[in-house]
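Novice: Only the shape, not the letters, is given here:
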């Protein structure tokens, strides 16, 4: 089932292409075989099985995953096994079923049994029985030519088939191990839902019962562009991990989130229009960008822009202007066609005046705190150049203030990094939370 699931995901990713003359090419079969850990000549048969059971479809040379296939990928392992066997059994010819009933548990030579049952049978029956024998082994119903008791129950659709399947399958593991080198180790089979969630933020490197995944900038960027935000990604890692989230991984998530997921486009109130959220600096640039002036932004607060245009249109306009915008999951469900081509209708002069005054007020409030932050940043820069130990007073989330004695090494992206002289570890502190800088020499 693991091979079938991985092959179905390859179909979903658009990696399976049919030749004009039919079938898949040998290079593609070899590539898929290496990825799936199976022989290349087996891949076409497995594709046929996916199509036969309704998990995938082939239309005009294009392979696609069906709705049944999407649901099957998220179903528990036992349900996968039973539903797949049921779907395969329903496609068998009545003559084949009769031969299987006659063979019982002995599947060593189904062709001989078929010829005994149908002496005048055509060649198609021999070929079909050979295919059935191979498929039975691939589905785990047959071992060394013998139909297992669980396989017999599944093939017969017995009431206790699901319970037997659950008993025969290995237990799923409760979580994964997140490594400092950004690899993710699953010590056993994951529940399909957990596996799907992990694949959304990491790339599978080594499939199998004990799989290995890797988190990279590309995988995180893909997750952010699919609608996940920083908190959702970190929350997913925290839920799936049994060893906590290592600092290098958390730092990478923050770094990629600032670049690829820091501007979020969501639906407006009641599903009308759009709401864009980001940092004040980012929205300052967007608000004055000449390429986006036709969007006619309103700015209710420093970190929010609103417009009457649909979320899909706003997202496309921002991406075209090279802003790291992502759509929320709710906004992705709405697809709007035309981009904005005209300015919004003029507003009432009194409303425009009030909006202007509000923007000026917000800008003034923001500017009041900037000189102090600039002075603190300049002091830290001097300490970095001179490798001078300093003491930073940082405001904690609970409102308290805590001192840190560090030797700063860099100031970038709104953070100061340095070596904590008290505990001999490297720290990364948000510059916005630093309230005081003192020399610690």
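Specialist: Received the coordinates, thanks. Nothing here was measured: the structure is a model prediction, and the numbers come from that model. Numbers count the residues shown, from 1 in each chain.

Novice: Could you use CA atoms for every contact and neighbour count after this?
Specialist: OK.

Novice: In a helix, residue 193, correct?
Specialist: Yes - checked against DSSP: H, G, I helix; E, B strand; the rest coil, residue 193 lies within a helix.

Novice: here comes the other one, which I'd like you to weigh against the first:
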């Protein structure tokens, strides 16, 4: 019933209020009034008693508990401006290419520096700030890109002791697909995901900041709300764009006034997200998105592919060391340019800038100066400026003057001939010794292994500490793992005396009496709810003589339980006493006792 009321528009709610108050309604002869009343009957919110329509029980309470937001009596017009549909698709294509570029940039950034996963799940605020700074976009945009890519399976957390977020193998496959297909994956994930990117960075229900990719950003109602928001845009003519998001929000508030207060902020965020992902352009629904909403994803991707400009594999090198790509670059060209230049602006044409730092980045990746020259010469429509050539050659000349590497141990000697003979000796070839200088050699093997092999070959090396002094490297002898402690056997003590045996026999016989009370105590036929005189007499004697007894008590499931008790009182239908060895007071109802056996007497204690 609550769900049905939330789905009513403003006019139908007015009709329902009129029925609830017994009025004739806005206009009893209005056809719209009859249609609204028929809808209410179909939803089982209104019934007819023969005289007039009435609301079903519970409707009035729900309406008073959460009254709808004020709405106009008639449907407000949705102001919009018309644009050619082809122009709207081209504008949307620009947003699509930018969204794809940002997702790839996000994956590249997280590949270089994976953000750690918080203990509660999600990405921390510092990593969010860093990613936004590297991508040069606001933090809400980073949250949208990460949540959408995560929903599409392009990102995931690693299963390690300290998990972090990285691109998945599906991302590598996604990167090789055409742009329209890549957008189709993101758009489908955004439409169906239950994540709320706009909530990232705000205080959640538990008064803590909602983390990106964290559990607090989950909202199960968002897929349906996205469909309702886009349905408002789909009712406009192709190419029509609302004059502002408030027009769409007003339409949503009129369609469902009871949900207006809750759905308003998320709906505004959905409109902004749709523009960032290229689902809409200028607030209007693009042609390929209309096709996607109709259920044909393959056709929508084909419509988008026709609207996107053809990828280019050439660029123009300008004298100010910038590269201008007149269109969307191919995947190969985009990868090369991201390595040798920094993106300064994007859109219909992209501008990249080459600097000494970007050239060093390409050299660090394994390219040579000749490779960079060849890339620019083959892809440029214009000659390469001389200043750019000098920049590349100068960076390559200084690159690699310092070398860094890893080694397990070093070997040094002031005797150059001795060190040369050691490195040329076949008996120590397994060490992989390599001369760095006439008096210094390195090996990938650890120092202990180097000493062992050299001594076996007949040399007399010594271990050296960080300060150059001779130290002893102790070789740990091999050892097997420790065995578990063996079980210890305890010898039996001395045989019990006669009094202990007698007490043990009495306890065993008491158990037999509990098992067969009728044969041992010669009890009369039991009467339900009545305790026998024998049981009552034995309990009084045990209380008077302070004897330990064993009780048989009938449980609610029909079984008989046994309890050892030192009784101290009997009254009010209960026998009370202490458990042996404890001061805990126990009580048992008399009508449930089936037998009482005396375990010992005062003479035994």
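Specialist: It's in. Since we're looking at a predicted model, the values are computed, not measured.

Novice: Could you list the buried residues of stretch 83-93 of structure 1?
Specialist: By 16 or more other CA atoms under 10 Å, the buried positions in stretch 83-93 of structure 1 come out as 83-86, 88-89.

Novice: And those, which is closest to residue 301 of structure 1?
Specialist: Nearest to residue 301 of structure 1, judged by CA to CA, of the buried residues of stretch 83-93 of structure 1 is residue 83 at 52.3 Å.

Novice: A helix includes the closest one, no?
Specialist: Yes - under the criterion used here (three-state DSSP), residue 83 of structure 1 sits inside a helix.

Novice: Residue 4 of structure 1 and residue 138 of structure 1: what is the separation?
Specialist: 9 Å (CA to CA, to the nearest Å).

Novice: For those two, indicate the residue with more neighbours.
Specialist: Applying other CA atoms under 10 Å to residue 4 of structure 1 and residue 138 shows that residue 4 carries more neighbours, namely 19 against 16.

Novice: on that earlier part again, and the buried residues of stretch 83-93 of structure 1, which two are furthest apart?
Specialist: Based on CA to CA, the longest span within the buried residues of stretch 83-93 of structure 1 runs between 83 and 89 and measures 9.8 Å.

Novice: Helix, strand or coil: sort out residue 266 of structure 2 for me.
Specialist: Of the three states, residue 266 of structure 2 takes helix under three-state DSSP.

Novice: wait, residue 429 of structure 1
Specialist: Under the three-state scheme (three-state DSSP), residue 429 of structure 1 adopts strand.

Novice: likewise residue 81 of structure 2?
Specialist: Residue 81 of structure 2 falls in the strand class when you classify it by three-state DSSP.

Novice: Do I have it right that residue 89 of structure 1 meets residue 155?
Specialist: Yes - with contacts counted by CA atoms under 8 Å, residue 89 of structure 1 reaches residue 155, the gap being 6.7 Å.

Novice: residue ranges for the strands of the stretch 251-400 of structure 1, please.
Specialist: Per DSSP state E, counting those that start in this stretch, the stretch 251-400 of structure 1 carries strands over the ranges 263-267, 274-277, 298-301, 304-307, 325-327, 390-395.

Novice: and residue 35 of structure 1, which of these is closest to it?
Specialist: Proximity of those to residue 35 of structure 1 was assessed by CA to CA; the nearest stretch is strand 325-327, lying at 30.7 Å.

Novice: list the helices and strands that closest one packs on?
Specialist: If contacts are counted by 3 or more CA pairs under 8 Å, 6 or more residues apart in numbering; DSSP states H and E, strand 325-327 of structure 1 sits against helix 217-225, strand 263-267, helix 311-320.

Novice: would a markdown table of those with mean neighbour count and distance to residue 284 of structure 1 be doable?
Specialist: A markdown table is the format used below for these (neighbours: other CA atoms under 10 Å; distance: least, CA to CA, whole Å):
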| stretch | mean neighbour count | distance to residue 284 of structure 1 |
| --- | --- | --- |
| helix 217-225 | 20 | 22 |
| strand 263-267 | 25 | 12 |
| helix 311-320 | 20 | 14 |
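
Novice: Could you export the ones you listed to CSV, including columns for distance to residue 251 of structure 1?
Specialist: CSV is the format used below for these (distance: least, CA to CA, whole Å):
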stretch, distance to residue 251 of structure 1
helix 217-225, 11
strand 263-267, 18
helix 311-320, 25
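
Novice: Surely residue 163 of structure 2 and residue 116 touch.
Specialist: Yes - with contact defined as CA under 8 Å, residue 163 of structure 2 counts as touching residue 116 (6.1 Å).

Novice: Where does the longest strand anywhere in structure 1 end up in structure 2?
Specialist: Scanning structure 1 for the longest strand, with DSSP state E as the assignment, gives strand 401-412. Under TM-score structural alignment, strand 401-412 of structure 1 has no counterpart anywhere in structure 2.

Novice: helix or strand right after that strand?
Specialist: strand 415-420 (DSSP states H and E).

Novice: Can you classify residue 323 of structure 2 by secondary structure?
Specialist: Judged by three-state DSSP, the three-state class of residue 323 of structure 2 is strand.

Novice: Could you find the counterpart of it in structure 1?
Specialist: Using TM-score structural alignment as the criterion, the counterpart of residue 323 of structure 2 in structure 1 is residue 184.
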